[in-house]
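Asker: I need the structure of the sequence given here:
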Amino acid sequence: MMEDLSLHILDIAENSVSAGAKRISVAIDEDEPRDILVIRIADNGRGMTADTLRRARDPFFSSKGKATGLGLPLLAQAAEHCGGGLRIVTARRKGTTVTARFRLGHVDRPPLTNMAGTMTTLVLAHPEIDFRYRHRRRGQVFRFSSLPFGRHARASSGTSAGLIAEVREALRTGLRGIGTT
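Answerer: Coordinates of the predicted model:
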């Protein structure tokens, strides 16, 4: 099991990049009254074939030619261990949505500790992709779009220390505004 849910999000988003997605949305809902944490990653990539979808939770299957594809099986295991589950919806040439549900207060639920770092990594590693991030907590919502940062990175032919700091600070400030990090 991965130590942090943000690492699961990074892994699934990288799968979306590999599937040719041009838009990737990450949505997190922390619903304390209902004791539910929902993480949803949606993309407009190739989608999965019926066979790939059927085998997606098999740790010994990978659509990338590797011997193992542990991302989805590990996320499913973590969610199920914490009173939740994993759902995958996919359509060829339209994309895939992965939704993981956890009991928010489950004692064994991995923390969601570094979303600013995870999203910064994704945005700067893939400036050509439109990343959208929404995080809802205690009735407050933080929204982030990578479009202005991606345009800046492409215009300057890469990332600079200033751009890295700007992206990271935009994410940290927004997350602090809803009482999380």
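Asker: all contacts plus neighbour counts: C-alpha atoms, from now on.
Answerer: Fine.
Asker: where is the longest helix in the protein?
Answerer: helix 161-177 (DSSP state H).
Asker: to check against the first, give me the structure of this:
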Amino acid sequence: MTDEKQPVDWAGIERDYTSTTRSIREIAGWFQISDTAIRKRAKAEGWVRTKGSQGSHLPPPANLPVIEGPKEPPKLDEVIGRGRNLIDRLMDELDAETLHRGEMEVIIQESETDPARLQALRQAVSLPVRAKTLQTLALALKTMSETAAPEGKKAQRKSAAEASTAPGGKFAPRPGPPHLSVVSNK
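Answerer: Next comes the predicted model:
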């Protein structure tokens, strides 16, 4: 299958170039052509951009798909919650695998005739593999817990220092000039 080039709509490009405030790169993106090609063509044909024109921002040509902006990223709490649910399910699977290890070995022994595959399946349910899986899950859970944990000591000290110098804080500058107090020792 060959990629055929689509014909370039130079009339539309010239119209946008001369009558809108869109950037050349934006126009190039709409028409799927490089901004360098538009600049060369504009220079060769003497296109003049109108300064300060309030031309309408035309919709993209009909043959181009409309690309929506990025969706709002998921919140940290949501991601951590989904991660913890996933870890819970994986821990349940590991628990079931450990609980039924003997049965799995019997099934593997009876159903598998290829010696290389038999060895690979035995290794997959072995204690070191299960221990490594548990270690990986524990590390993932620890990382998620640290991500959701309150700020560390450095951040706490910094916020306390900022609060003390804020208006009304312990070390905040006092308004007005200093004044003397008269104390009577009678």
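Asker: got a TM-score for the two of them?
Answerer: Superposed pair, TM-score by TM-score structural alignment, normalised by the length of structure 1: 0.18. Supporting alignment: 52 aligned residues with a CA RMSD of 4.7 Å.
Asker: who are the packing partners of the longest helix of structure 1?
Answerer: helix 115-125, strand 140-145, helix 147-155 (3 or more CA pairs under 8 Å, 6 or more residues apart in numbering; DSSP states H and E).
Asker: next, the angle helix 147-155 makes with that helix.
Answerer: 170 degrees (axes from the mean of the first three to the mean of the last three CA atoms, to 10 degrees).
Asker: quick one: helix 161-177 of structure 1 to strand 140-145, angle?
Answerer: Relative orientation of helix 161-177 of structure 1 and strand 140-145, computed by the same axes, to 10 degrees: 160 degrees.
Asker: got a list of contacts for helix 161-177 of structure 1?
Answerer: Applying CA atoms under 8 Å, 6 or more residues apart in numbering, the contact partners of helix 161-177 of structure 1 are 116-117, 119-120, 124, 135, 142-144, 149, 153, 181.
Asker: including mean neighbour count and distance to residue 77 of structure 1, could the helices and strands packed on helix 161-177 of structure 1 go into TSV?
Answerer: Converted to TSV, those look like this (neighbours: other CA atoms under 10 Å; distance: least, CA to CA, whole Å):
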stretch	mean neighbour count	distance to residue 77 of structure 1
helix 115-125	19	21
strand 140-145	15	28
helix 147-155	16	33
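Asker: for structure 1, what spans make up the helices?
Answerer: Under DSSP H, structure 1 gives helices at 5-18, 50-55, 71-81, 115-125, 147-155, 161-177.
Asker: wait, which of those helices is closest to residue 39 of structure 1?
Answerer: helix 5-18 (8.2 Å; CA to CA).
Asker: ok so, going back, now the angle from the longest helix of structure 1 to helix 115-125?
Answerer: Going by the same axes, to 10 degrees, helix 161-177 of structure 1 makes 150 degrees with helix 115-125.
Asker: can you list the buried residues in helix 161-177 of structure 1?
Answerer: 163-164, 167-168, 171-172, 174-175 (16 or more other CA atoms under 10 Å).
Asker: follow-up on the earlier one: tabulate the helices and strands packed on helix 161-177 of structure 1 (CSV), appending distance to residue 38 of structure 1.
Answerer: Below are those laid out as CSV (distance: least, CA to CA, whole Å):
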stretch, distance to residue 38 of structure 1
helix 115-125, 14
strand 140-145, 14
helix 147-155, 25
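Asker: if anything else comes up later, I'll come back, but that's it for now.
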